[in-house]
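Engineer: Provided below are the primary sequence and the corresponding predicted coordinates.
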Amino acid sequence: MVCPATMLRQWRRELRAWAPRLNATILHESAVSSQALADANGNKKNARLRLLRDCIADAKGVLLTTYEHVRLMRDQLLSVRWGYAILDEGHKIRNPDADVTICAKQLQTVHRLIMTGAPIQNRLSELWSLFDFCFPGKLGTLPVFQAQFAVPIQLGGYSNASQQQVMTAYRCATMLKDLIAPYLLRRMKADVDIDLPKKTEQVLFCPMTGEQREAYRSYVHSRDVEEILEGRREALGGIDVLRKIVNHPDLLERTTQAHSEKYGEPERSGKLLVTEKVLGLWRTQGHRCLLFSQTQQMLDILEASVAKAGYTYRRMDGTTPVSHRMRLIDEFNGDDDVFVFLLTTKVGGLGVNLTGADRVLLYDPDWNPSTDAQARERAWRIGQTKEVTVYRLVTAGTI
């Protein structure tokens, strides 16, 4: 079973609860005990190999590992004939040319299963890649799939598409749906909503401070933006600068100002001012919340604000050791005194159950809407007993 690192221990816990006869082994550095490391003479690779051998020797063994380890230990994993291969958050192999995708498709087993909440994020070739793992050849080769399905469907979706292109796209989409239907089980939240309380989502438009407005206008009229508009500079770099300005202007000066006492002052960011007011209101009303940001740098500023307010909190991001992540999740879900959980969307937004919260705040939206969609669902899971409210912060008058 392959999954993101944050979910390794959660899967082991679920397997022990629902299938206690199976022996679940985690293949990851975080699962190597000090004794096992000593037995392997301090060599982590040898320790991992020993874990792998022990699992293979067990007729009821289940190996839990990450996508990165599928790539790193490809020779060892590809030499084993597995009974089943299960990919959780399987959209990780959506890029047909990625090393991890190629490794996963070479696993020796005919029994394959993918679980994902986002089978298509940007283009239809991602769906092809997932199906090529589960049922190689069912949708043809990638060039054939592109010519027969992806391109016609894409052309028919344009606003200036002809009637013929629209009809062709519809026929291709219908044919594709019929092809994949026998192998695709789609489970909507509506199918289990009898177990789930109500969820509402709102967008909070935040005004810019005077400093932000001045910095924003200055950059928009800068030479860098002129070069972007002329096609001589990448647009994403400019968009990232604007995102930093609206999140907090200090992010532009992080390398030189990070240790300044005034670094991250709330008065200089409209979003941060709104965040402080919202958290204060939720605290008095007895709610508990998840606070997501895209970057660790912005999370640093949010953490300083939360700590200054005296709130009890936990934090989990890419720097958090994998072995500590499940403990942090358990502490938040089990301790009502922990008011806020600070998370980066990429680490805390995939798969984990955070039903201890009934409020979710997305500080800054991701480029990929499906990433935000995953994060919004962390609290609205089976086991949640309270109504859930999700707020997304958007700075008014900006892109």
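Structural biologist: The structure has been received and is ready for your questions. Numbers count the residues shown, from 1 in each chain.

Engineer: When you work out contacts or count neighbours from here on, use the C-alpha atoms and nothing else.
Structural biologist: Will do.

Engineer: For this structure, which segments are assigned as strands?
Structural biologist: 23-27, 61-65, 85-88, 112-115, 199-206, 289-293, 313-316, 340-344, 359-362, 388-395 (DSSP state E).

Engineer: one more structure, for comparison:
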Amino acid sequence: HADGISFLEGMRLLAGTPLQTTGSVSDDVLQWSSVTSGKWLTEVLQQIRDPNGIQGCEPGVGLQATLRPYQADGVRWLWFMTQLGLGACLADDMGLGKTIQVIDLIVRLKESAVSATSGKKSVGKQSHGTAPFLLIVPASLIGNWKQELDRFAPQLKVFLAHRSECDGATLDQIAKDPSKKLAGYDVVITTYTLIRRATWPLDVHWKMVVLDEAQAIKNSGAAQSRSVRKLKASGRIVLTGTPVENQLGDLWSLFDFCVPGLLGTVKQFRDFLKNMTKSQDSGGVSALRKLVRPYILRRMKTDPSIVPDLPDKTEVTVECGLSKKQAVLYEKLIFDVEKQLKTSDGIQRKGLVLSMLIRLKQLCNHPDQFLDQRVFDPTESGKFLSLRTVCEPICERQEKLLVFTQFQSMCEPLAEFLAGVFRKPGLVLHGAVPVARRKDLVRQFQERDDVPFFVISVKAGGTGLNLTAASHVVHFDRWWNPAVENQATDRAYRIGQKKNVLVHKFVCKGTLEERIDRMIRDKQSLADDVLGEGGERLLTEMSDAELLKFVALDVTRAMLDD
């Protein structure tokens, strides 16, 4: 109705979360009024909640694969949301096959468009024109998406808009007239970095924009997040296994892309969260969940009805001691920092604390990483000794291993050490490895029996890769964010895994790492609620006394057993 409210305002009112942007719904009205959905909206919401009942979409037809039942439901749900002109967030647990669901959706929508242009009755209401679908992915996943598209939908014509896959001259030509140059393609794959740097993607009205690992835009003020939100498209989908990584505020940027306006402005949403937290309003969390739930489809691997045959995953904490050299250097670093804290404040103090945290983590890994030396004597690191203990039985059973570290500088030393334990070399993947080579490394690890381990920096390979040949995962050092660790673990624990997966999380006793581990476990239990910002920020805001207590060395616990 011309003088009524918008669809999004209605959805907010129905959820009890007005977040009004125009003042048209006043507080006194909200106090005495109630909102219920009419027949049409009730039926729509029922279909969104139960995708199995959606008519007009036949998942899997024309796809070179057989979808699992929950994947077919996912395709129906995405298709239905698209026909309604709504964005969607596919937030299935990592490893459940979000990629193949999106590929099948593209096939469905292409067939629908072909049917419409050939004069037949179109399936659904939303028009998708002839422009390509745009997939925006991390650079490390370009090859994986191309491989999956070629495998499951070879009829689709795909262009890779990345300098690792095409020359600069080709991209320069596309930039001059992107709509014309890309008209013959069904799918264009590019990266968040290109979207941030190039302007030509803004000149195309895309059939649909799909963001993979969409947590990449969780920071609403970041340049790549702003660039992504400027894209023009008939449909928008975000894919993420972790819709909330650190805090509920992460939701705003995701939803401002896929359902613009649903959560109001960023200021309104932050004020809403602030008031909800201040008043400890559990009803506010419930209302927010009700508001976003129609736009999110999330299935978990822990649900036996989804994947009844997925093997078990067991997580163990490996407590490591410190060598005498590590302990001496640790206490000296704390002593030096304590003196510097007395004369530091503001930005300088924050920088000092962050630098200390990184250096302590490096020292817990190996004193030579901390000292920027190249020897890496295994006897000088409790973690290296523990890694040998963990890996020797893995070697005897001829099983495969993934080792994750957040430091690129640790990858080669770890690989050299493990080559001695396994008596054969493995593979290494970090940010300096060319994108074009990464797919071959994954293939070697998956297919070759003589490749026993894969050392990976989390930033380069912690998402998207399929490494189910591994039945063991080692987190050599820890991230603040449990979601990042879980994503890395799920390179092995995903669909296609036939063996039980054992996850080894290394922690140096009596050190900063042990307290980080405690924070991670506490944070994981709050992952679905309002979470504070990163652990680093929490430590920078501690008083000097609190900070020094947190990082202090408990010598009795920390020292290696003789």
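Structural biologist: Cool, the structure landed. Keep in mind it's a predicted model, so treat the numbers as computed, not measured.

Engineer: Out of the strands of the first structure, which one sits most buried?
Structural biologist: strand 289-293 (a mean of 26; mean count of other CA atoms under 10 Å).

Engineer: Onto which residues of the second structure does it map?
Structural biologist: Following TM-score structural alignment, the partner segment of strand 289-293 of the first structure in the second structure covers residues 401-405.

Engineer: and if you look at stretch 327-345 of the first structure?
Structural biologist: Alignment of stretch 327-345 of the first structure against the second structure: residues 440-458, by TM-score structural alignment.

Engineer: mean deviation of the match of strand 289-293 of the first structure from the first structure?
Structural biologist: Superposed on the first structure, stretch 401-405 of the second structure shows a mean distance to its aligned partners of 0.5 Å (mean CA distance after the TM-score superposition for the first structure).

Engineer: got the contact list for that stretch?
Structural biologist: Counting by CA atoms under 8 Å, 6 or more residues apart in numbering, stretch 401-405 of the second structure makes contact with 394, 411, 452-458, 462, 470-478, 488, all of which sit outside it.

Engineer: how far is the match of stretch 327-345 of the first structure from where the chain is centred?
Structural biologist: 22 Å (CA atoms, centre = their mean, to the nearest Å).

Engineer: Now do the buried residues in that stretch.
Structural biologist: Going by neighbour count (16 or more other CA atoms under 10 Å), the buried part of stretch 440-458 of the second structure is L441, V442, F445, Q446, V451, P452, F453, F454, V455, I456, S457, V458.

Engineer: separation between the first one and E148 of the second structure?
Structural biologist: When distances are taken as CA to CA, to the nearest Å, L441 of the second structure and E148 of the second structure turn out to be 16 Å apart.

Engineer: show me where the stretch 101-250 of the second structure has helices.
Structural biologist: Ranges of helices within the stretch 101-250 of the second structure are 142-152, 168-176, 178-181, 192-197, 223-229, 250-258, based on DSSP state H, counting those that start in this stretch.

Engineer: nearest to R108 of the second structure, of these?
Structural biologist: For those, the distance to R108 of the second structure is smallest for helix 142-152, at 13.0 Å, taking CA to CA.

Engineer: and the longest helix for the first structure?
Structural biologist: When the first structure is parsed with DSSP state H, its longest helix is helix 163-180.

Engineer: Can you give me every residue that contacts H111 of the first structure?
Structural biologist: Contacts here follow CA under 8 Å, 6+ apart; on that basis H111 of the first structure touches G83, Y84, A85, C134.

Engineer: can we see that at 7 Å?
Structural biologist: Listed by CA atoms under 7 Å, 6 or more residues apart in numbering, the contact partners of H111 of the first structure are G83, Y84, A85.

Engineer: repeat for G310 of the first structure
Structural biologist: Residues in contact with G310 of the first structure, defined by CA under 7 Å, 6+ apart, are absent; none qualify.

Engineer: ok, back up a step: who's in contact with the longest helix of the first structure?
Structural biologist: Residues outside helix 163-180 of the first structure that contact it (CA under 7 Å, 6+ apart): F149, P152, I153, L155, G156.

Engineer: tell me which residues of that helix are tucked away?
Structural biologist: The neighbour-count check on helix 163-180 of the first structure (16+ other CA under 10 Å) flags Q165, V166, T168, A169, Y170, C172, A173, L176 as buried.

Engineer: Then stretch 299-312 of the second structure?
Structural biologist: For stretch 299-312 of the second structure, the buried set under the neighbour-count rule, 16+ other CA under 10 Å, comprises R299, M300, K301, I306, V307, L310.

Engineer: The first one -> the first structure?
Structural biologist: This means R299 of the second structure. R299 of the second structure maps onto R187 in the first structure, by TM-score structural alignment.

Engineer: R315 of the first structure and R13 of the first structure: what is the separation?
Structural biologist: According to CA to CA, R315 of the first structure and R13 of the first structure sit 22 Å apart.

Engineer: one step back: out of the contacts of helix 163-180 of the first structure, which sit inside helices?
Structural biologist: P152, I153, L155, G156.

Engineer: okay, now the last one: neighbour count?
Structural biologist: Under the neighbour criterion other CA atoms under 10 Å, G156 of the first structure is assigned a count of 20.

Engineer: Okay, it and T174 of the first structure: tell me how far apart.
Structural biologist: The spacing between G156 of the first structure and T174 of the first structure, counted by CA to CA, is 13 Å.

Engineer: swap in the first one?
Structural biologist: The gap separating P152 of the first structure from T174 of the first structure is 12 Å, by CA to CA.

Engineer: I'd say G431 of the second structure and G461 touch.
Structural biologist: No - using CA atoms under 7 Å, G431 of the second structure makes no contact with G461, being 8.4 Å away.

Engineer: So between the two, which is more surrounded?
Structural biologist: When neighbours are counted by other CA under 10 Å, G431 of the second structure and G461 differ, and G461 comes out ahead with 22 against 14.

Engineer: give the contact list for that one.
Structural biologist: S140, L429.

Engineer: any idea which residue sits dead centre in the second structure?
Structural biologist: Nearest to the geometric centre of the second structure sits E213, at 4.6 Å (CA atoms, centre = their mean).
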